[in-house]
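In: Output the structure for:
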Amino acid sequence: MGHGHGHGHGHGADSDRRYLAAALALLVVFMAAEVVIGLVANSIALISDAGHMLTDAASIALALIAMGMAARPARGAYTFGWKRAEILSAAINGLTFVLLVVYFVYEGVRRLVEPPEVKGGLVLGTALAGIAVNAVAAWLIARADRSSLNVEGAFQHILNDMYAFIATAIAGAVVWLTGWGRADAIAALVVAALMAKSAYGLLRDAGRVLFEAAPTGVHPAEVSAAIAAHAEVTAVEDLHVWTVTSGFPALSAHVIVRPGGDCHRIRRELAELLHERFHIDHTTLQVDHVPGTACRIARAADRPAAGPPPAGITS
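Out: Next comes the predicted model:
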C-alpha cells in the first residue's frame, strides 16, 4: 500500500485573500451608489446590475470564508479537512445566478410589454462607471489563483457583471438619444442570459466534484489501461479517480502483479507514471501478487514447540 501527495496552489493563500478583499470593498461601495441611482433613474437594467453586483459581493465574501475553512488542517472525522468548502461556495454562486435569472427575465419581459420612462443619461453615466469598477475588480481577482473553482466562481461573477454594464451602457445611450425605453428591458434580458451561461458552467463543474466524477480530461479507462500496460501488472481492480477539491485529483486502485514481482518497486513506478502522464499525485495503490502466489501465513500448529518461532509471513 502506498500513498503519494502533491497538491496545492501556485499562489499564496494570503495574497489571494488580499486580492479578493480589495475587490469586495470596491464592489460594495459602488453597489450602494448604484442602487440609489437605479431607483432615481427608474432603470431595471441598473437595478439588475446592482443585484448582480450584490451576488458578486456575496460570492467574494463566501469565497473568503471558504478559503479560510479549506485551510483548516485535517483532524478527527474530517480526514481531508474542509477542502470541499470551496466547491460548495462555487455551487451556491451558481444557484444565486439561477434565482437572479428568473427574476430579471420576469421583470425584463414585463417592462417590454409596459415600458416605463427611463432617464437614459443617468443610466449611461452609471454604467460607464460600473464598467471601470468591474474592470479593476476583475483584474484584482485574476491575480489570485483561478485554478480554484471557488475563486473562478467569483471571477465569473465579476466578468459577467462587466459585460452586463456594457449592455446597460448601450441601452442607456439608446434611451438617452432616441427615447426608446424598451432598450433598458432588453439590456436586463441580456444580463439574464449572461448569468444563465455562468450558472451552467459553475453548477456543472461543482457537480462533477461533488458527485466525485473523474477530473476533466482524465478518463478512467485510459488510466486503467496505462497501469495495466506495465510489464509486471496482470490486472487492475477497484479503480477510482476523483477530485477532492480544485487542483487536488486523487486515485485509488488494487493492482495485481506477476509472481515474484517487487511490489514496492512497481508501486513507485506506477505512482511516477500517474504523476507524469495524468498529473495525479495523491495516489493510494494496493499492490499484490497473483492470488495463490503472494504469501502464506504459518499456522500455529506448524511451529516448533520450543525455540524462537519462524518468520510468520513468507513470500
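In: When you work out contacts or count neighbours from here on, use the C-alpha atoms and nothing else.
Out: Fine.
In: Give me the contacts around the helix or strand where residue 124 lies.
Out: Assigned by DSSP states H and E, residue 124 belongs to helix 120-142. Applying Cα atoms under 8 Å, 6 or more residues apart in numbering, the contact partners of helix 120-142 are 16, 19-20, 22-24, 26-27, 30, 34, 37-38, 41, 43, 46, 151, 154-155, 158-159, 161-163, 165-166, 168-177, 179.
In: now with 6 Å?
Out: Helix 120-142 has contacts (Cα atoms under 6 Å, 6 or more residues apart in numbering) with 19-20, 23, 158, 162, 165, 169, 172-173, 175-176.
In: helices or strands up against the helix or strand just after it?
Out: Per DSSP H and E, helix 120-142 leads on to helix 149-178 as the next helix or strand towards the C-terminus. The contact analysis (3 or more Cα pairs under 6 Å, 6 or more residues apart in numbering; DSSP states H and E) places helix 149-178 against helix 44-70, helix 85-113, helix 120-142, helix 182-210.
In: for the strand or helix carrying residue 26, which positions count as buried?
Out: Element membership of residue 26, judged by DSSP H and E, is helix 13-41. Applying a neighbour-count criterion of 16 or more other Cα atoms under 10 Å, one finds 16-17, 19-21, 23-24, 27-28, 30-31, 34-35, 37-38, 41 buried in helix 13-41.
In: Please apply the same query to stretch 112-132.
Out: 112, 115-116, 118-124, 126-128, 130-131.
In: go on, stretch 131-141?
Out: So for stretch 131-141, counting by 16+ other Cα under 10 Å, buried means 131, 133-138, 140-141.
In: Alongside the first, I'd like the structure of this one:
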Amino acid sequence: MAHAHGHGDGRGRGHGPGPVGGAGHASSGTGDAADHRRRLAIAFGITATLLVAQAVGAVLTGSLALLVDTAHMLTDAGGLLLALTAAQLVLRPASNRRTWGFRRAEVLAALAQAAVLLAVGVYVLVEGVRRLLAPPEVPSTELLVFGVIGLVGNLVALLVLAGRRSASFNLRAAFLEVLNDALGSVAVIVAAIVIATTGWYRADAVAGLVIGALILPRALRLLVETASVLLESTPPGLDLDEVRAALLDMDHVEGVHDVHASLIASGLPVISAHVVVQEGCFADGHAPRILDDLQRCVAERFALPVTHSTFQLETPEHARHEPGHHD
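Out: The predicted structure is shown next:
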C-alpha cells in the first residue's frame, strides 16, 4: 500500500460521497453559483453608477470624505467585478489538470479585495490627519446631496446581497464593501450637516477618518481568513483532536496518523487520514465497512460536516515502516 492521499483503489483507500475525480465538485451547487453571479452583477451595476455620480460630486465639492468614499467605491466596483469574474469561473467544470475546477478563484478574488481595501484604509487615515491640520472649505449642500444619493444606492445593493452574504467568500467580501460604502455615505451626510450648521470644515476630515476606521478592521479580518484558506489551515468548526479521537474510538481501528484538513472554497472542506486497522480486516472483507464508517463519522459527527474525505487503510506492519509517517 503506497503512502499517498488520493482516491481509492477499492481496498485500502476511499473517497467520500461525490463523483470520483473531482468532476462533480465544480458543478455541484451550480444553481447557487448562478444566483451568486446574478446578485453580484446587480450590485456591480449599482456601485458602478454610484461611482460615476460620486466622482462628479468629489470634483465639484473638493470634499475629502466624498473623495475617499469615491475611492473606496472605486475599489468596491473593481472588487465586485473580480467577484463576478470569480463567480463565473466557479461554474467551469473540473478537468484532469484542475481537479477542483476554479473553486479557489473566489478565495483569490476576496484576498485581492481585502488587500485593496487595506491600502485605501491606510490612505484615508494619512490624508484625514493632513486635512485636520489644514481643512479646506467644502460646500455643504452639494456634499449632502451626493451623500444621500450614495446612501440610497448602497442600501439597494445591500438588499440584493444580504440574503446570501454568508454563502461564499465572494458574497461576504462584496457585502462588507457595500456596507462600508453605506456607512461612508452616512459619514458624508453627517459631515455635510455639521458644516452647514456650524461651519466647522474639519468635519469633512473627521468623516474621512471614520470611513478609514470602518474599512481597516474588516479588511484585516477578510485578509486573515482568505490567507488561512490559501495556507490550507484547518477549517473553523473542525477540531482535528476530536476527529482523531472519534476515528480511534471506532471498532477495529488501532491507529490514526497523517490527518490533514483544509478548505478548498466556501462550503467545501476536505479531510484525509491514514487509518491503521487490524490485519484480519483485509482478509475477512471487513475493510470496506470500516471505510464506510469512517466517511460517515466525519460527515455527520462534527459541527462542520465533511462530505469529501479520503482515508488510506493500513495494516499495523505497513504503518511501522511507512516513509514520512507523522501524526
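In: follow-up on the earlier one: so which two of the buried residues of helix 13-41 of structure 1 are the farthest from each other?
Out: Spanning the widest gap among the buried residues of helix 13-41 of structure 1 are 16 and 41, at 36.6 Å by Cα to Cα.
In: Select the longest strand from structure 2.
Out: In structure 2, assigned by DSSP state E, the strand with the most residues is strand 253-265.
In: And the next helix or strand past that strand?
Out: Once the chain leaves strand 253-265 of structure 2, the next helix or strand it forms, by DSSP H and E, is strand 268-277.
In: That next one aligns to what range in structure 1?
Out: Counterpart in structure 1 of strand 268-277 of structure 2, with TM-score structural alignment as the criterion, is residues 248-257.
In: and what of stretch 193-207 of structure 2?
Out: Against structure 1, stretch 193-207 of structure 2 falls on residues 173-187 (TM-score structural alignment).
In: tell me how far the matching stretch is from the chain's mean position?
Out: 37 Å (Cα atoms, centre = their mean, to the nearest Å).
In: got the end-to-end distance for it?
Out: 11 Å (Cα to Cα, to the nearest Å).
In: contacting residues around it?
Out: Under Cα under 6 Å, 6+ apart, the answer for stretch 173-187 of structure 1 is 45, 108, 111-112, 115, 120-121, 124, 167-168, 171.
In: Next: stretch 265-278 of structure 2.
Out: 103-104, 168, 252-263, 306, 308-316.
In: Name the residues of it that are buried.
Out: Applying 16+ other Cα under 10 Å to stretch 265-278 of structure 2 flags 265-266, 269-278 as buried.
In: State the pair within those residues that is farthest apart.
Out: 266 and 278 (36.6 Å).
In: how about the nearest residue to residue 41 of structure 2, chain neighbours excluded?
Out: Closest residue to residue 41 of structure 2 apart from its sequence neighbours, by Cα to Cα, 6 or more residues apart in numbering: residue 84 at 6.5 Å.
In: And that neighbour, what's its match in structure 1?
Out: By TM-score structural alignment, residue 84 of structure 2 lines up with residue 64.
In: Residue 104 of structure 2 too?
Out: Superposed on structure 1 with TM-score structural alignment, residue 104 of structure 2 falls opposite residue 84.
In: The nearest residue to that match once chain neighbours are set aside and residue 162 of structure 1: what is the separation?
Out: Counting by Cα to Cα, 6+ apart, residue 245 is the residue found nearest to residue 84 of structure 1 once chain neighbours are left out, at 5.6 Å. According to Cα to Cα, residue 245 of structure 1 and residue 162 of structure 1 sit 28 Å apart.
In: same thing with residue 179 of structure 1?
Out: Taking Cα to Cα, one finds residue 179 of structure 1 at 24 Å from residue 162 of structure 1.
In: How about residue 174 of structure 1?
Out: From residue 174 of structure 1 to residue 162 of structure 1 the distance is 19 Å (Cα to Cα).
In: Comparing these two, which residue is more hemmed in?
Out: residue 162 (26 against 19; other Cα atoms under 10 Å).
In: Alignment lookup: the more buried one to structure 2.
Out: By TM-score structural alignment, residue 162 of structure 1 lines up with residue 182.
In: if we can go back for a sec, tabulate the contacts of stretch 173-187 of structure 1 (JSON lines), appending distance to residue 314 of structure 1.
Out: JSON lines is the format used below for those (distance: Cα to Cα, whole Å):
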{"residue": "45", "distance to residue 314 of structure 1": "76"}
{"residue": "108", "distance to residue 314 of structure 1": "76"}
{"residue": "111", "distance to residue 314 of structure 1": "82"}
{"residue": "112", "distance to residue 314 of structure 1": "82"}
{"residue": "115", "distance to residue 314 of structure 1": "86"}
{"residue": "120", "distance to residue 314 of structure 1": "86"}
{"residue": "121", "distance to residue 314 of structure 1": "87"}
{"residue": "124", "distance to residue 314 of structure 1": "82"}
{"residue": "167", "distance to residue 314 of structure 1": "74"}
{"residue": "168", "distance to residue 314 of structure 1": "76"}
{"residue": "171", "distance to residue 314 of structure 1": "80"}
